[in-house]
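Peer 1: no sequence on this one, just coordinates:
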């Protein structure tokens, strides 16, 4: 993990301040018998903190070695109350695996006991136990800090994945909206142009369908764009569902596609997710019929089973505008939608001619 320059600067500042305080403490106890090496060892008990995030284990070993050597000189007190050792144990616990931390912490405890025995002849064992517990407390604090950082990282990754999934969902929504409505507009505009001079009533009807489809497309696009606006204060329009299937079928009929709808089973509301999924599959399927089937009729079957909801969209077209591929982007998107809610979607040519799309979604038991 790279270390931020700001963190390094703070470590250097901390090391400089602690080193100055440590050397001043040793000087105050200097009665003229303190050797220069004593000042050097005292400084080494805190100065390496400047490198604690780059090499935490090495820093800890240098500090512990300096503390052990300082105590070997027989001085009567810790040069800085052992603060350098505690900082090193905390750093190792935060940045290194638990076995490494355990080894460093055990080494620190041994050095601490040795230092007490060398520097304080009339020491009390309770003091040593308390000091060792402080070292292990630094370990616990570092471990907690590491867990908090790992949890924050997991939450950030989860938020990033959720944002990516939402972008995919919105992209799919845009594809469905644009593909369906633009297909209707294109077909009806072509009809109006073809019959404009020979059948004015049909041309007016086609132009009216173009206007209605364009208004609906703009409304849905505006709803999707509102979702992306952070400062949106208004209410969003509800997502379409099977309750809007009648309007979808009427648009298809207005575009020149005869559509028959059949419903079996006990009709009931589906959860919002599967409801939207079923609507989008019906929308994409009817759009594909308009684009690829040529002169054809379509049939939409809704079956509300006890445990499964089934949607079938079939046509008897000959594929005059080119057959739709079962692996096309639109069908692949429908399969992804179905899988999102634990369902299965199959699509392909029918044995008797035409094309069929079958969506099966698990639903809760009726009643």
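Peer 2: In hand now; what should we look at? Here the structure is a predicted model, which is why all the values come from computation and not from measurement.

Peer 1: Going by C-alpha atoms from here, please, whenever you check contacts or count neighbours.
Peer 2: Will do.

Peer 1: going on from the host helix or strand of residue 93, what's the next piece of helix or strand?
Peer 2: Using DSSP states H and E, the secondary-structure element containing residue 93 is helix 83-95. If you walk from helix 83-95 toward the C-terminus, the next helix or strand you reach (DSSP H and E) is helix 98-119.

Peer 1: May I see the buried residues of stretch 11-21?
Peer 2: When burial is assessed from 16 or more other C-alpha atoms under 10 Å, stretch 11-21 yields the following buried residues: 11, 12, 15, 16, 18, 19, 21.

Peer 1: any idea how far the fourth one lies from residue 37?
Peer 2: It refers to residue 16. Residue 16 sits 19 Å away from residue 37 when distances are taken as C-alpha to C-alpha, to the nearest Å.

Peer 1: How about the first one?
Peer 2: The span separating residue 11 from residue 37 equals 25 Å under the rule C-alpha to C-alpha.

Peer 1: on that earlier part again, show me which of the buried residues of stretch 11-21 is closest to residue 305.
Peer 2: Closest approach between these and residue 305, by C-alpha to C-alpha: residue 11, at 66.9 Å.

Peer 1: part of a strand, is the closest one?
Peer 2: No: when classified by DSSP: H, G, I helix; E, B strand; the rest coil, residue 11 is found to be helix rather than part of a strand.

Peer 1: Can you give me the distance of it to residue 66?
Peer 2: Going from residue 11 to residue 66 by C-alpha to C-alpha gives 19 Å.

Peer 1: sorry, back to before: on contacts alone, who are the packing partners of the helix holding residue 93?
Peer 2: Using 3 or more C-alpha pairs under 8 Å, 6 or more residues apart in numbering; DSSP states H and E as the contact criterion, the elements in contact with helix 83-95 are helix 56-72, helix 98-119, helix 125-195.

Peer 1: Please compute how far it lies from its chain's middle.
Peer 2: Relative to the centre of its chain, helix 83-95 is centred 32 Å away, using C-alpha atoms, centre = their mean, to the nearest Å.

Peer 1: Please identify the buried residues of it?
Peer 2: Taking 16+ other C-alpha under 10 Å as the neighbour-count basis, helix 83-95 is seen to contain the buried residues 84, 85, 86, 87, 88, 89, 90, 91, 92, 93, 94, 95.

Peer 1: got a markdown table for those residues, with distance to residue 114 too?
Peer 2: Compiled in a markdown table, the buried residues of helix 83-95 are given as follows (distance: C-alpha to C-alpha, whole Å):
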| residue | distance to residue 114 |
| --- | --- |
| 84 | 17 |
| 85 | 14 |
| 86 | 16 |
| 87 | 19 |
| 88 | 18 |
| 89 | 17 |
| 90 | 21 |
| 91 | 23 |
| 92 | 22 |
| 93 | 23 |
| 94 | 26 |
| 95 | 27 |
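
Peer 1: for comparison:
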């Protein structure tokens, strides 16, 4: 559609200027040039005809326009209006084609001027020199327009590439954020629901024999449910605008004693051991270590069987944080089934901070989840 429109405009330009130049040519002018006649008018019109295709075939149009324009000079009519058409065609070659083709067009123009000076009637050398100078000026203007057009096109392409890159980064950031929130929701829900399931099973077993103990278990289920709802509300608050009051700090290793205590209340014998001198830990690693312990204890509670004992070990070293959850549950033969979706999220968390994660059965029985996080520059 755009090509058809430009061709139409060029055709209108060729007809309009051709008619105007023919009319101007037919007006007698004082001088030594040959008097205007029908042949000269036809040559002028033929010189403007190629302008109709100046953008589609610029070099061919220039060659076609040089023939009648050169004939006008050789036959004694002089450059006159016919020379203007050739300059317009030279501009088109320079502005719409590469440097090699543009230089060829300029060379053809200069050669035509040389032929006109040699084959045409005797005329002042300044006239032919003026044609060469005008040709060089028109050619330079066309190249400047082409270079500017190419520069603006490159700027537009670069802006488009940057926009696509920004959109891709935005999509990646959204996907990463959805993945992070999904991990957080899984860790919160899986942990609390597992604890509630174990407590509900214990309450069902002692409901008839010891109603008071069953009531304590149900009370623990209620507290755990409230805790789960509170944490979920904090996470959902991240997705809502204008609800900062519902947001709270993310848990970290400072919350491990409370986590261990909750697991004891749920029936998992758990011991926490902290070695080394605690120091400042990046917030991301702090949260990842807490979630690792939470997921490890949840899996021990859910899969390791009755009477299991779990031990949480946090070892602070100058350039490394070592976190491990070890239990003495069911034998390694069945341990291969134990890791769940939560441990997949743990792998992502540990990998995000360049840590090393090991998950699997222990040689002497039980199961181990261990991660080593690098701490840069001694924290």
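Peer 2: Structure received. This one's a predicted model, so the numbers in the text were calculated from it and none came from an experiment.

Peer 1: where does the TM-score land?
Peer 2: The pair, once superposed, lands on a TM-score of 0.77 when counted by TM-score structural alignment, normalised by the length of the first structure; 330 aligned residues with a C-alpha RMSD of 3.2 Å.

Peer 1: Show me the two of the buried residues of stretch 11-21 of the first structure that sit farthest apart.
Peer 2: The largest separation in those, counting by C-alpha to C-alpha, is between 11 and 21 at 15.4 Å.

Peer 1: ok so, going back, check what contacts the helix holding residue 93 of the first structure and list those residues.
Peer 2: With C-alpha atoms under 8 Å, 6 or more residues apart in numbering as the contact definition, helix 83-95 of the first structure has outside contacts at 45-46, 49, 52-53, 56-57, 59-60, 63-64, 100-101, 104-105, 108, 135, 138-146.

Peer 1: Let's see that with 7 Å instead.
Peer 2: Contacts made with helix 83-95 of the first structure from outside it, assessed by C-alpha atoms under 7 Å, 6 or more residues apart in numbering, are listed as 45-46, 52, 56-57, 59-60, 63-64, 101, 104-105, 135, 138-139, 141-143, 145-146.

Peer 1: hmm, which of the residues you listed are the buried ones?
Peer 2: Among the contacts of helix 83-95 of the first structure, those buried by neighbour count (16+ other C-alpha under 10 Å) are 45-46, 52, 56-57, 59-60, 63-64, 101, 104-105, 135, 138-139, 141-143, 145-146.

Peer 1: Who are the contact partners of the residue at minimal distance from the centre of the second structure?
Peer 2: Ranked by distance to the mean C-alpha position of the second structure (C-alpha atoms, centre = their mean), the top residue is residue 165 at 1.9 Å. Under the criterion of C-alpha under 7 Å, 6+ apart, residue 165 of the second structure has no neighbours.

Peer 1: Next, the residue of the first structure positioned farthest from its centre: secondary structure please.
Peer 2: Ranking residues of the first structure by C-alpha distance from their mean position (C-alpha atoms, centre = their mean) puts residue 32 at the top, at 64.6 Å. In terms of secondary structure, residue 32 of the first structure is coil; the call rests on three-state DSSP.

Peer 1: cool, residue 314 of the second structure as well?
Peer 2: Going by three-state DSSP, the secondary structure assigned to residue 314 of the second structure is strand.

Peer 1: Counterpart of it over in the first structure?
Peer 2: Taking TM-score structural alignment, residue 314 of the second structure has residue 302 as its aligned residue in the first structure.

Peer 1: Isn't its match up against residue 310?
Peer 2: Yes: because the distance of 6.0 Å satisfies C-alpha atoms under 7 Å, residue 302 of the first structure is recorded as touching residue 310.

Peer 1: give me the element residue 313 of the first structure is part of.
Peer 2: Element membership of residue 313 of the first structure, judged by DSSP H and E, is strand 308-315.

Peer 1: Contacts for that strand, please.
Peer 2: Residues beyond strand 308-315 of the first structure that count as contacts (C-alpha under 7 Å, 6+ apart) turn out to be 282, 285, 296-304, 354-363.

Peer 1: give me the number of residues near the nearest residue to residue 132 of the second structure once chain neighbours are set aside?
Peer 2: Leaving out its chain neighbours, the residue that sits closest to residue 132 of the second structure by C-alpha to C-alpha, 6 or more residues apart in numbering is residue 110, at 6.2 Å. Applying other C-alpha atoms under 10 Å, we find 19 residues neighbouring residue 110 of the second structure.

Peer 1: Surely residue 110 of the second structure and residue 131 touch.
Peer 2: No: applying C-alpha under 7 Å as the test, residue 110 of the second structure and residue 131 come out as separate, 8.5 Å apart.

Peer 1: Mind checking which of the contacts of strand 308-315 of the first structure are in helices?
Peer 2: Residues of the contacts of strand 308-315 of the first structure located in helices (DSSP state H): 282, 285.

Peer 1: Any quick PyMOL command for the buried ones out of the contacts of strand 308-315 of the first structure?
Peer 2: Here is the PyMOL command that selects only those of those that count as buried (16+ other C-alpha under 10 Å):
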select buried, resi 282+285+296+297+298+299+300+301+302+303+304+354+355+356+357+358+359+360+361+362+363
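
Peer 1: ok, back up a step: report the next helix or strand after the strand holding residue 313 of the first structure in sequence order.
Peer 2: Going down the chain from strand 308-315 of the first structure, the next helix or strand is helix 329-340, by DSSP H and E.

Peer 1: What is the corresponding segment of the second structure for that next one?
Peer 2: Using TM-score structural alignment, helix 329-340 of the first structure corresponds to residues 341-352 of the second structure.

Peer 1: For the matching stretch, which residues meet the burial criterion?
Peer 2: Judged by neighbour count using 16+ other C-alpha under 10 Å, the buried positions of stretch 341-352 of the second structure are 342, 343, 345, 346, 347, 348, 349, 350.

Peer 1: what's the mean deviation for it versus the first structure?
Peer 2: Once the two models are superposed, stretch 341-352 of the second structure sits on average 1.8 Å from its counterpart in the first structure (mean C-alpha distance after the TM-score superposition for the first structure).
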